[in-house]
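>>> Below is the sequence, then the predicted model.
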Amino acid sequence: MKVKEVMSKELIVTYVPGTVRDALKTLAKHDVPGVPVLKVGTREVVGVVTRNDIFKKPEEDQLALVMNSDPYVISPDDEVNKAAKLFYEKKIHILPVVDEKRNLVGTLSPTDLLKLLVEKEDKVEDYMSKSCVPVYQETPLPIVMEIISITNENALPVLDDRLKLAGIV
């Protein structure tokens, strides 16, 4: 199956020049962990920015200094297996889908690929990560941000005083 058959054609993006604040607003508004960064006035992909990128440089305001300026990208004609391998091996959660001129034509996320598995009767445990880094609910946010940055995880389970799941950050 080709990437173009499962990619999202709804383009959620941010632009450079731009600010980290603008990127955060986009991430929050659409509840996504990362977005392609386009050169203003074009559809040319010049980077990707994720929450983790922002957590790694919380004092920086300029998006160009925070974003990954050499992101992995994929072609609409590539096989979804190639995308799945990139997601797994590179621990990324957004793939810009680009044409031969590196113009954005769509995006692909692990969730898009999970939709292909819905018809199967596989168990969640066959696909879940076996390791995770929990944090205590009273942990200061700057420390949680540092843990996310070090572990390269996009979400951490939050435990309460009884070691019960209280939420996810």
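Yep, it's here. Treat the numbers as computed from the prediction; the structure is a model and nothing was measured.

>>> alpha carbons only for contacts and neighbour counts from here, please
Will do.

>>> Tell me where this structure has strands.
14-16, 34-39, 45-50, 95-98, 104-108, 135-136, 157-159, 165-168 (DSSP state E).

>>> Run a quick neighbour tally on V105.
20 (other Cα atoms under 10 Å).

>>> Is it correct that it is in contact with K9?
Yes: counting by Cα atoms under 8 Å, V105 touches K9, with 6.8 Å between them.

>>> What about G34, how many residues nearby?
G34: 27 neighbours (other Cα under 10 Å).

>>> Presented hereafter is structure B, for comparison with structure A:
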Amino acid sequence: MVKSYQNQLLEPEVATYPLVQDFMNRAFVTLQADDDIFHAMGVLLQNEVSGAPVVDKAGKLVGMLSEKDCLQVITQEAYHHGPAGGPVSQYMTPKPIFVRSYTGLLNVAELFVNNSYRKVPVLDEKENLVGTVRRRDVLKVIHEHEQKKNQSFNK
């Protein structure tokens, strides 16, 4: 699970960073757990995304499917002589780490530093999938924050 730093005192500069809800992707691709893996690969490629949240019939998060997960399909067939294909649920990462919409930017940055994830799902208090956050999104916000800080300093 994601570490929480809600009870720590924040330095003034840290407090100026936004929350996930301020920069998360609200338009995102999802996959169904029972989708065929080759269909899912096509969805990822067509939408030019490196991975997507996997949801059940009720729309609740049950996993994440990444490009890396998809590569298991061909290696399973080639090296293990298993059948290629099957449902997304067979290849996805189940019970993925997620963040809440009220998680701070630095907490998400730390999550990405300490894990190999490129993207994490965002859930609200009712466990509804409301967005995704990519490493690139965090980097962009930090870069914009530093540019604003430097502009203020140079005035």
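Good, I have the coordinates. In this text, all values refer to a predicted model and were calculated from it rather than measured experimentally.

>>> Mind checking the TM-score on these two?
After superposition, the two chains reach a TM-score (TM-score structural alignment, normalised by the length of the second structure) of 0.72; 120 aligned residues with a Cα RMSD of 1.4 Å.

>>> for the second structure, what's the longest helix?
Longest helix in the second structure, counting residues (DSSP state H): helix 135-153.

>>> Who are the packing partners of it?
Under the contact criterion of 3 or more Cα pairs under 8 Å, 6 or more residues apart in numbering; DSSP states H and E, helix 135-153 of the second structure touches helix 105-114.

>>> corresponding residues in the first structure for the helix it packs on?
Taken onto the first structure by TM-score structural alignment, helix 105-114 of the second structure occupies residues 80-89 there.

>>> neighbouring contacts of that stretch?
1-3, 74, 92-95, 110, 113 (Cα atoms under 8 Å, 6 or more residues apart in numbering).

>>> Which residues are in contact with the residue nearest the centre of the second structure?
What sits nearest the mean C-alpha location of the second structure, by Cα atoms, centre = their mean, is V120, with 1.7 Å. Neighbouring residues of V120 of the second structure by Cα under 8 Å, 6+ apart: 96-99, 132-134.

>>> run the last query once more with 10 Å
24, 51-53, 64, 96-99, 108, 111-112, 131-135 (Cα atoms under 10 Å, 6 or more residues apart in numbering).

>>> which residues touch G51 of the second structure?
G51 of the second structure neighbours (Cα under 10 Å, 6+ apart): 29-31, 40-41, 43-45, 64-70, 92, 117-120.

>>> Give me the range in the second structure that stretch 102-109 of the first structure lines up against.
The aligned range for stretch 102-109 of the first structure is 127-134, by TM-score structural alignment.

>>> what does stretch 10-26 of the first structure give?
Using TM-score structural alignment, the partner range for stretch 10-26 of the first structure is residues 27-43.

>>> and that stretch, which residues are buried?
By neighbour count on 16 or more other Cα atoms under 10 Å, the buried set for stretch 27-43 of the second structure is 30-34, 36-38, 40-41, 43.

>>> Need those residues in CSV (columns: distance to A15 of the second structure).
Converted to CSV, these look like this (distance: Cα to Cα, whole Å):
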residue, distance to A15 of the second structure
T30, 32
L31, 35
Q32, 37
A33, 38
D34, 42
D36, 44
I37, 42
F38, 44
A40, 39
M41, 39
V43, 38
